[in-house]
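# what follows is a predicted protein model with its sequence.
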Amino acid sequence: MSDEPRVHLSRSAPTAYRALHTMAKTVGALADEAGIEPRLRELVQIHASQLNGCAYCVRVHVDRATAAGLTADVIAQVAVWRDSGVFSERERAALELTEAHVHIDRGGIADDVYERVGGILSEKEYVALSWILVSINAFNRVAIAGRYPVPPRDGEQA
């Protein structure tokens, strides 16, 4: 794959991007109403972005997770959540739901996942998290399609 820049979708169609941003704000309000705390929001958005291969969104949500108080250790454990003891049952359910949404092309949300996750999360939480996942998957696709850069930060080496 080339590192050549591509059309920057958000700059090239600002009206469409603003609509996506508005949707994300609406989803955030839905998450607030459902009691989805910032830690959980960022965990699922980091994991979806990892699975989708969106380095740009991983950086954005790691920064937000850090601001929300997540430690480097917890953030590093997201990719291996099944084998890690740092996540609550509710977080584990949300991370499983994340994987189902990212891989929705593999037959939708499997019944066993739906039942397991639904036995842990309330319907309001399930709905809010699902909308967060719809939103982050859309943002991942915008950033990946445009090859949004993730340069080293000041003082870091490439």
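Alright, I've got the coordinates. Residues are numbered from 1 along each chain as shown.

# from now on I want contacts and neighbour counts done on CA atoms only, so please keep to that.
OK.

# packing partners for the strand or helix carrying Ser135?
For Ser135, the host element (DSSP states H and E) is helix 123-145. The criterion is 3 or more Cα pairs under 8 Å, 6 or more residues apart in numbering; DSSP states H and E, and the helices and strands that helix 123-145 contacts are helix 14-34, helix 38-52, helix 55-67, helix 89-102.

# report the buried residues of the third one.
Residues Ala55, Tyr56, Cys57, Val58, His61, Val62, Arg64, Ala65 are the ones in helix 55-67 that count as buried (16 or more other Cα atoms under 10 Å).

# second one coming, line it up with the first:
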Amino acid sequence: MAQFSSRIAYADFNQMAPAIRTALIDLASAAVEAGIEKDLLELIKLRVSQINGCAFCLQYHLNIARGLDVKPEKLDLVAAWRDAGVYSERECAALAWAELVTCVAQEHITDEDFASVRAQFSEKEVVFLTGAICAINSWNRLSVAFRFPPPPRE
């Protein structure tokens, strides 16, 4: 196994930059306050963290999702959500939107893409869902850049 060491410890980051931590937590929390389901948001955070290769956020959000009693098959199959057959239309729309927003540099988001997510979410929900996607992308980039080690499995 390759040796792994943090560049900046997660606890040190939180101590050095509490304003960044608070801003990202507030951004992600706004989606819950807007009424988007917590379990759905955790699936989004897992998928985005997979795309970005963020071990810290994967383990962190798996712990939260398990605590919310998200079905194990949904956690196990989120990387292959399109072919899994276990996600609702709303979950599929959110996962597709999360991938598009995360990979916006590779492929622009079309009007058809926006219409697809709008078929399952109100305009306000799309705004807050997108904010949550932006927040987890930011966490992923911080975690990968500083090599935060994954937290223990709960």
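Structure received. Note that the structure is a prediction, hence the values are computed from the model and not measured.

# average offset of the helix holding Ser135 of structure 1 relative to structure 2?
Between helix 123-145 of structure 1 and its aligned stretch in structure 2, the superposed structures give an average distance of 0.7 Å (mean Cα distance after the TM-score superposition for structure 1).

# that helix maps to which residues in structure 2?
Counterpart in structure 2 of helix 123-145 of structure 1, with TM-score structural alignment as the criterion, is residues 123-145.

# would you mind listing the buried residues in the matching stretch?
125-126, 128-137, 139-144.

# re earlier: the helix holding Ser135 of structure 1: how far from the chain's middle?
6 Å (Cα atoms, centre = their mean, to the nearest Å).

# cool, stretch 32-42 of structure 2 as well?
On the basis of Cα atoms, centre = their mean, stretch 32-42 of structure 2 sits 11 Å off its chain's mean C-alpha point.

# need the residues that contact the helix holding Ser135 of structure 1.
When contacts are defined by Cα atoms under 8 Å, 6 or more residues apart in numbering, helix 123-145 of structure 1 is touched by residues 6, 9-10, 20, 23-24, 27-28, 30-31, 34-36, 41, 44-45, 48-49, 52-54, 56-57, 94, 97-98, 101-102, 117-118.

# in ChimeraX, select just the buried ones from those.
In ChimeraX, selecting the buried portion of the contacts of helix 123-145 of structure 1, with burial taken from 16+ other Cα under 10 Å, looks like this:
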select :9,10,20,24,27,28,30,31,34,36,41,44,45,48,49,52,54,56,57,94,97,98,101,102,117,118
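
# picking that back up, now the buried residues of helix 55-67 of structure 1 in JSON lines, with distance to Thr15 of structure 1?
Shown next, in JSON lines, are the buried residues of helix 55-67 of structure 1 (distance: Cα to Cα, whole Å):
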{"residue": "Ala55", "distance to Thr15 of structure 1": "24"}
{"residue": "Tyr56", "distance to Thr15 of structure 1": "21"}
{"residue": "Cys57", "distance to Thr15 of structure 1": "21"}
{"residue": "Val58", "distance to Thr15 of structure 1": "24"}
{"residue": "His61", "distance to Thr15 of structure 1": "23"}
{"residue": "Val62", "distance to Thr15 of structure 1": "27"}
{"residue": "Arg64", "distance to Thr15 of structure 1": "25"}
{"residue": "Ala65", "distance to Thr15 of structure 1": "28"}
